[in-house]
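> Return a 3D structure for these sequence lines:
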Amino acid sequence: MADRDAAGAVHAAAAKAGDRAPGADGSAAGSRILPVGDRAILIELPDLPAVLATAAAIRSLALPGVIDVVPAARTVLVRCANRASARSAARAAQRIGVRDEPPVSGGREVRIDVVYDGADLRAVGELTGLGVAGVISAHTGTPWRAAFGGFAPGFVYLSGGAPRLDVPRLDSPRTAVPAGSVALAGGFSAVYPAESPGGWRLLGRTARRMWDERRDPPALIAPGDAVRFRAVREAITVRDPAPGRSGERDAAPPGAAVLGTLTVLDPGLLTLVQDAGRPGHAAVGVTASGALDRGALRRANLAVGNPPDAAGLESLNGGLVLRAERAVRAAVWVTRATVENAEGAPLHPVEPGTAVSLAPGECIRLATPESGLRGYLAVHGGIAAPRTLGSAASDTLSGLGPPPLRRGDSLAVGATPGPDPGALSSLPGDSDPEPGPRSSPGDPESELGTAAAPRPGPEPGPPRDAAEPPRPAGPAVLRFVPGPREDWFTPEARAAFAAQCWTVTPRSDRVGLRLDGPPLARARAEELPSEGVVRGSVQVPPDGRPVLFLADHPVTGGYPVIGTVIDADLDRAAQLRPGEPLRFAPVDPDRPGAIPQAQQPISAERVAFSLELDGRRTQLAVSGAVAAALQQLLDSPDEGPLREALAAILRGCGPVG
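I've put the predicted structure just below:
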C-alpha cells in the first residue's frame, strides 16, 4: 500500500513536469522549424550563409541539453538530450530568426598539395568549358572555406570556390573512391578521408590525412578553416588512414590498471566493444555510435557495480565464449549464459542481471537470445580498450574504435570504480547514454552514407525494466514523429507508411534496419540537399523502401526522412530480428503516450537503488512502474517534481534488508 501511494505521488509529479511547453510552431520569414523525432529540430534556411550564421548563433547561446549543432547545405540540425531541451532550442531558433551575417572566422589556413590526374578531370573541363588547365587554375586560384562536416569523420564540405566549378554529381556513384581523392559536386569541393562509395567528380589526389585519431584534433580541416589547393607534379602515395583499424589490438589503453584478463575462445557471429558512445562530434562527421540497446548495457554494468556507461561487449545472436585468466565478476542482459569449466563442461547457468564470479580457467558462454538479437556482457571494472574522442565504442560505419573480437584476442579489464551511490543514475531505467560484417563509409549522399558544441554528459534514453522483452504476438510497434520531410511523399504514401506492416530484412545492421514492403511513392522528384539525420530517422531511398537509422548512422543524408522514431522505442528497434514484422505509429512528440502493448517490456517486481542522505547510504526498492515514472522526472528541467517524488519514495518505500 505504501508503495502504491509512492507510485501515485511519483506519477502525479511526472504529469506536472510533463505539461506542454511552447513548441516549434512559428518561425521567421524565409525559414521553417521542423520536428525531428522528440529530441531534435531541423531549421530550414534560404541559403548557406544563413545556415552558417544561424548555426554560429545557436552555438554561441550554449543552450543546456544541446548535444550537436549540425549545419548542412540549407539546414541546421539541433540534437538535444531530451524533449525539454528540444523545445528550448526551437524557441531559441524562433528568436534568432534568419541570420545572414557571416560568422566570425577564427579558423586556420590549410594548404593541400594535389596531383591533378583524377578520373573525371577531363569531363569536368568539358562540362564547365574550362578545359583541364582551366579547371586546375580555378580550383587552386580561389580559397575555399570549410562550411560543415559530412557523412564520415574528416569529410568536410568546402564552399566559396569559383562559381564555374559548380558541376552535378555522377549519375551512377562509384562503389569505391580511394582515400585522398579530391572531388567536386554541387558547388562544393571535398577530400575523401577514407575509401568509400561516392558520386562526386574526381579531380586528383592528395597524401594529406584528413582524419588521424592520433592527432589533436583528429580532423585536419575544421568548419571555419580556409583551404587552399596547390597543384604538384611529383608522385603522391595516398595512404588510407583506416581510422581505428590498426592490425594489432592493444591489451589496454595506456595507463589503465588491469584487474583481470579475458581470452576470446569464440567471438560468435559478431562481438563488439561498446559503451555510451561519443556524442557531441557530429559537426566533424562523427556519429555517437555506442550500444544499440542502451538499457541492456546499462543494466549489465549496474549488475556488476560499474558506472552505467562503462565499456562492455555487444554480441550478435549469442555464441560468444570467453575464458577468465584471472578472477572476474560478470553479468549478462537480454541473453542467458552458462559458466563452464576448463574442459567445457557446464557448471551452472547465468540468468540475465545476475552477477557471477569466474575463477581462473573458467569460461562463460552466451546463449542465443530467446527474444531479441543482441546480448550484452559486462565485467566488473569494464573492458579496458583504447578510446577515440573519449569512447571505446566500435563504430561499424566510420571504422572508429576497436575492431570486432577475434578468436585468441586478449581483453583487459580496467579498474573502473563502481557507481556513485548518491546518483540517481544507479536506478535501472533512468537516463541512458547515446547507440554483419564491418562496412565502409557510405556515399555522402546515400542513406548509409561548425565548431562542435561542448561535449555533453550521458544522454537520456528509454526506461527498460526487464532482461528480455517478450516477443510480441503481432508486429512490433514503433512510435514516430512525422517528418521532417513527409511532404516529399504522396498522401497515399504517408498513409501507407503508418498503415502497412514492414519486414526487417537480412541486410540490416548497426547502421540501420532495412525494411521490405510496398514502396513509398514520392510527390517530389528533385534532389534533396544533404542534411543532418539522427538515430531513429527513417530515410526513404529511390527504391521506396525505408531504412530506419540506428547507432552507427551517417551524420548527414541526401534522401528524404518521412518520419523519426522517438528515442524511447529505439532500444526495442535494435533487438528486431531479420524476418520480424513491425509497424509505425504516428505520435505527438509532446504526448507520445504509453509504449504500445505489443512491445511492453516485462516489469521487474522490485527495482533496488541507493541514495546518499546526510553522508549515509540508504538502500531502497521501488516497483518497475515507479522507476519508469522517475525517468520522466529526470528528463524535466524543473527539479521541484523530482524532489516531491523522492520525498514520497522515502516516506512510502521500505529499505531493502
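> Every contact and neighbour count from this point should use C-alpha atoms.
Fine.
> Surely Pro475 is in contact with Arg577?
No: counting by Cα atoms under 8 Å, Arg577 is not a contact partner of Pro475; they are 11.7 Å apart.
> Could you pull up the residues touching Leu297?
Leu297 sits next to 275, 291, 308-309, 312, 333, 376-378 when contact means Cα atoms under 8 Å, 6 or more residues apart in numbering.
> Was I right to think Ala311 contacts Leu272?
No: assessed by Cα under 8 Å, Ala311 is found out of contact with Leu272, at 10.0 Å.
> higher neighbour count, the two?
Shown here are Ala311 and Leu272; by other Cα atoms under 10 Å, Ala311 has more neighbours (32 against 25).
> And for Ala57, nearest residue in space, chain neighbours not counted?
Of all residues not flanking Ala57 in the chain, Ile96 sits nearest, at 7.4 Å (Cα to Cα, 6 or more residues apart in numbering).
> And for Asp571?
Asp293 (4.4 Å).
> can you check Gln539 too?
Gln539 sits nearest to Val561 (Cα to Cα, 6+ apart), 4.3 Å away.
> intersection of neighbour lists for Ala311 and Leu272?
Residues touching both Ala311 and Leu272 (Cα under 8 Å, 6+ apart): Ala393.
> one more to line up against the first:
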Amino acid sequence: MRVLPMGDRAVLVEVDGLGEVLALHKRLAASRPAGVVDLVPAARTVLVRVDGAALSVTAARAWIEGAAADWSTPRDAAPTPDGTLELGVRYDGPDLADTAALLGLTPGQLIAQHAAAEWTVAFTGFAPGFGYLVSPGWTHEVPRLDTPRTRVPRGAVGLAAGFTGAYPRETPGGWRLIATTDARLFDPDAVAPASPVLLAPGTRVRFRPMPSGSRETATGRREGAHPGPGGAGAIRIVEPGLLSTIQDLGRPGRAALGIAPSGALDRRALRAANRLVGNAEGAAGVEVTMGGFRAIAERDAWFAVTGAWGPVLLDGLPVDPYEARAWPRGAELRIDGFVHGARAYLALRGGADAALSAGSRSTDLLAGLGPAALRAGDLLAIGGGAVVPIPVAEVWPWEPPHDGELEIELARGAREDWFTASAHDLLFAHRWTVSAHADRVGLRLDGPELARVTARELPSEGMVPGALQVPPSGRPTILLADGPVTGGYPVIAVVTDAALDDLAQLRPGSRIRFRHARR
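This next block holds a predicted model:
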C-alpha cells in the first residue's frame, strides 16, 4: 500500500488491484472519522478527501495507516446490501455480434455468460450513477472502440476491459454496447435515505434477459423532468449573457456516487454576497459569466453583486459592488460586460430558489444536474433563506480581480513521479496562458509539453478540483468544480484549496505562474 499526495486536502491510497481496493474501502468506511468528505474507490486506488478545518491530511494519513495495519488480503470483500439487484436488459446492443466474434463466441454464448455472472459494483465514475461492475465469473478483457461514439443513449449496457456498466444518461462513450435497460439508474430527486444511484458501490447485480421490444421500469424510481427554478417567480430574466447559472456551495461528499462537488467557482465571492444581504453563506445565487446579464424584479427585493467587476446599473443608475441595495418592483438590473475577472455573483435576500437536485441547487454543466442555465424569459423565485437582517454598516473590503500575471500555489500530485525533472522545472518556470477551452469543467493551459518518464496507461482513479491532469499532448488541464470525479490522466500537481477561488476569475488569455505551496 502506498499513500500518495493529492493536493493539500486529499491523498490517494494505491494498492495492487481491485480486490484490495474493495477490501481497503470497506475498512476505511467502517472507521471513517469526522472530517473525511469523500472515499472514492477506483481500479487500484481509494481517494480520501478531507475537510481541512476538521481533519488535517497528516491526521488522515495516520488514520489510513492504522485502519490498514492488520489488513493484508482482500478476504473481506466490499460491503454489499442484502440481496441482489436484478436488472432487466434486452440484449439488442449494436456491438453485440462484433464483440462476440472478437471474443471467439457466438452472440448467444456472450449473452449467456453475461447473464450468468454475478456482478458487483466496484466503483463509480465517468458520470453520476455510472457503475463499474466486476465479476469473478467474467474472464474476458474487451477492448474499447477505436473511435468513441459521440452519443451513447441512456440505458445502454456496455463492456470495456474487464468491466460491464450501464449509461445513466446520454453521453459520449467508447464502451462496446451489447444491451439496453429501462431502469432509472440515476435519480437526482431521490429523498434520503434513498440513494440517487441505483448501482452504488458494493451493490450485487444480476442481468435478467428480457424479450426484444419489452419495457420495464425499476421499482421505486421516479421519472421526472429536469428540475428548474421553483416557487413563485420574483425575478424575470431578460438576458442571461454568455452564461448564467444558479450556484450554491455544491454537493460535497458524493464523489463515490460519481457526483462532482459543483457549486460556485469563486466561493469567497458567493459567501460575501450572501452575507451582505443577510443570507446564510451557502444560499444559492446567480453566477454570471463575463457579464451581459439583465433582469427585472417582479416584486420588491434586495441584492448584492460581488466577484468580477464591471458596470452594474439599476434602472440606468450605477450602483457599487459589495453593497446591499434595494431592488424595487419593475426596476431593471444590468450587469454589463466585465472589465476585471470572469464571474460575478448576484445574491438575492432569501436566496435564489430552485429545486434541489442531489442535495444542492447548483447547476452541474458536465453531468446535467440541477436547474438548466438561465434563459431569457425564465422566472427565478426568491426563497425564504434570509437568516439575519441586512447589516446596517457592513463594510466589505474589496478590489477588482487581479488582471496581471497571477501566481497560483501548487501542492504535490499523486503521479508527480511520472514526469521528468525538466517537466517539473517547466511547470514552475513557465508563464502559462489560459486557452479558449476554459469553462466550469476545467481550464486548459497553453505552454510547453510536460514530458513523462513513462508512457503506460493509468487506470481510472479519483480526482479533485484543482488537479492538473496531463494528457498525452503534455499540456495540463486544471479540473474545476464540474470536472469528472475519476480520470485516467496522471496528475502532476494540485492547486491548493485556497487558490481555487482565484481560478474562477481567469479568462482566456490570462497568464499564470505556479509556485510551490508553503508547507
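> Identify the residues contacting the residue nearest to Gln539 of the first structure.
Val561 of the first structure sits next to 483-486, 537-540 when contact means Cα under 8 Å, 6+ apart.
> per the alignment, it corresponds to what in the second structure?
In the second structure, the residue matched to Val561 of the first structure (TM-score structural alignment) is Val491.
> cool, and Ala331 of the first structure?
Using TM-score structural alignment, Ala331 of the first structure lines up with Ala304 in the second structure.
> same thing with Ala146 of the first structure?
Residue pairing (TM-score structural alignment): Ala146 of the first structure is matched to Val121 of the second structure.
> looking at it, that match is touching Gly131, isn't it?
Yes: counting by Cα under 8 Å, Val121 of the second structure touches Gly131, with 5.8 Å between them.
> Settle it for me: which of these two has more neighbours?
Gly131 (31 against 24).
> Would you check how far apart the nearest residue to Glu101 of the first structure once chain neighbours are set aside and Leu45 of the first structure are?
Once flanking residues are discounted, Glu101 of the first structure sits nearest to Ala53: 6.0 Å by Cα to Cα, 6+ apart. Separation of Ala53 of the first structure from Leu45 of the first structure (Cα to Cα, to the nearest Å) stands at 10 Å.
> sorry, back to before: for Ala123 of the first structure, state which of the contacts of Val561 of the first structure is nearest.
Of all those, Val540 has the smallest distance to Ala123 of the first structure: 30.7 Å, by Cα to Cα.
> That closest one corresponds to which position in the second structure?
Looks like Val540 of the first structure aligns to Val470 there (TM-score structural alignment).
> what's the answer for Asp3 of the first structure, then?
The alignment leaves Asp3 of the first structure without a partner in the second structure, by TM-score structural alignment.
> Sort out which residues of the strand or helix carrying Asp3 of the first structure are buried, please.
Asp3 of the first structure belongs to helix 2-17 when elements are defined using DSSP states H and E. The neighbour-count check on helix 2-17 of the first structure (16 or more other Cα atoms under 10 Å) flags 3, 6-14, 17 as buried.
> now stretch 363-381 of the second structure
Across stretch 363-381 of the second structure, burial judged by 16+ other Cα under 10 Å covers 363-367, 369-375, 378-381.
> Compute the first-to-last residue distance for stretch 323-330 of the second structure.
20 Å.
> That stretch aligns to what range in the first structure?
Mapping stretch 323-330 of the second structure onto the first structure (TM-score structural alignment) gives residues 354-361.
> in the matching stretch, what counts as buried?
Buried residues in stretch 354-361 of the first structure, counted by 16+ other Cα under 10 Å: 355-361.
> chain center to that stretch, what's the gap?
Remark: stretch 354-361 of the first structure is offset 32 Å from the chain centroid, using Cα atoms, centre = their mean, to the nearest Å.
> Could I get the full set of helices for the second structure?
Along the second structure, counting by DSSP state H, helices occupy 18-30, 57-67, 96-102, 107-116, 267-276, 421-429, 500-503.
> Just say which of those helices is most tucked in.
Using mean count of other Cα atoms under 10 Å, the stretch among these with the largest mean neighbour count is helix 267-276, at a mean of 26.
> residues in the first structure aligned with that one?
Under TM-score structural alignment, the match for helix 267-276 of the second structure is residues 294-303.
> mean per-residue distance, that stretch to the second structure?
Comparison of stretch 294-303 of the first structure with the second structure after fitting gives an average deviation of 0.5 Å (mean Cα distance after the TM-score superposition for the first structure).
> which one in the first structure is aligned with Leu28 of the second structure?
So Leu28 of the second structure corresponds to Ile58, using TM-score structural alignment.
> what's near enough to touch that match?
Ile58 of the first structure sits next to 69, 92-93 when contact means Cα under 8 Å, 6+ apart.
> Return the closest of these with respect to Ala384 of the first structure.
Among these, and counting by Cα to Cα, the member closest to Ala384 of the first structure is Val69, at 30.6 Å.
> can you count the residues close to that closest one?
For Val69 of the first structure, using other Cα under 10 Å, the count is 27.
> Likewise for Ala352 of the second structure?
With other Cα under 10 Å as criterion, Ala352 of the second structure counts 27.
> Arg616 of the first structure too?
Counted with other Cα under 10 Å, the neighbours of Arg616 of the first structure add up to 10.
> any idea how far it lies from Ala147 of the first structure?
Going from Arg616 of the first structure to Ala147 of the first structure by Cα to Cα gives 52 Å.
> thinking again about what came up before, ok, now how distant is the match of Ala146 of the first structure from Tyr132 of the second structure?
Relative to Tyr132 of the second structure, Val121 of the second structure is positioned 6 Å away (Cα to Cα).
> Give me the spatial nearest neighbour of the residue of the second structure most remote from its centre, chain neighbours excluded.
Largest separation from the mean C-alpha position in the second structure: Thr106, at 39.4 Å (Cα atoms, centre = their mean). Counting by Cα to Cα, 6+ apart, Thr106 of the second structure lies nearest to Ala100, which is 5.5 Å off, once chain neighbours are set aside.
> The first structure: which residue goes with that neighbour?
For Ala100 of the second structure, the aligned position in the first structure is Gly125, judged by TM-score structural alignment.
> residue contacts, its match?
Taking Cα under 8 Å, 6+ apart as the criterion, Gly125 of the first structure is in contact with 131-132, 134-135.
> Try it again at 10 Å.
By Cα atoms under 10 Å, 6 or more residues apart in numbering, the residues touching Gly125 of the first structure are 131-136, 165, 203.
> sorry, back to before: let's have the buried residues of helix 2-17 of the first structure in JSON lines, adding distance to Tyr192 of the first structure.
Listed next are the buried residues of helix 2-17 of the first structure as JSON lines, based on distance: Cα to Cα, whole Å:
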{"residue": "Asp3", "distance to Tyr192 of the first structure": "58"}
{"residue": "Ala6", "distance to Tyr192 of the first structure": "57"}
{"residue": "Ala7", "distance to Tyr192 of the first structure": "54"}
{"residue": "Gly8", "distance to Tyr192 of the first structure": "56"}
{"residue": "Ala9", "distance to Tyr192 of the first structure": "56"}
{"residue": "Val10", "distance to Tyr192 of the first structure": "52"}
{"residue": "His11", "distance to Tyr192 of the first structure": "51"}
{"residue": "Ala12", "distance to Tyr192 of the first structure": "53"}
{"residue": "Ala13", "distance to Tyr192 of the first structure": "51"}
{"residue": "Ala14", "distance to Tyr192 of the first structure": "48"}
{"residue": "Ala17", "distance to Tyr192 of the first structure": "47"}
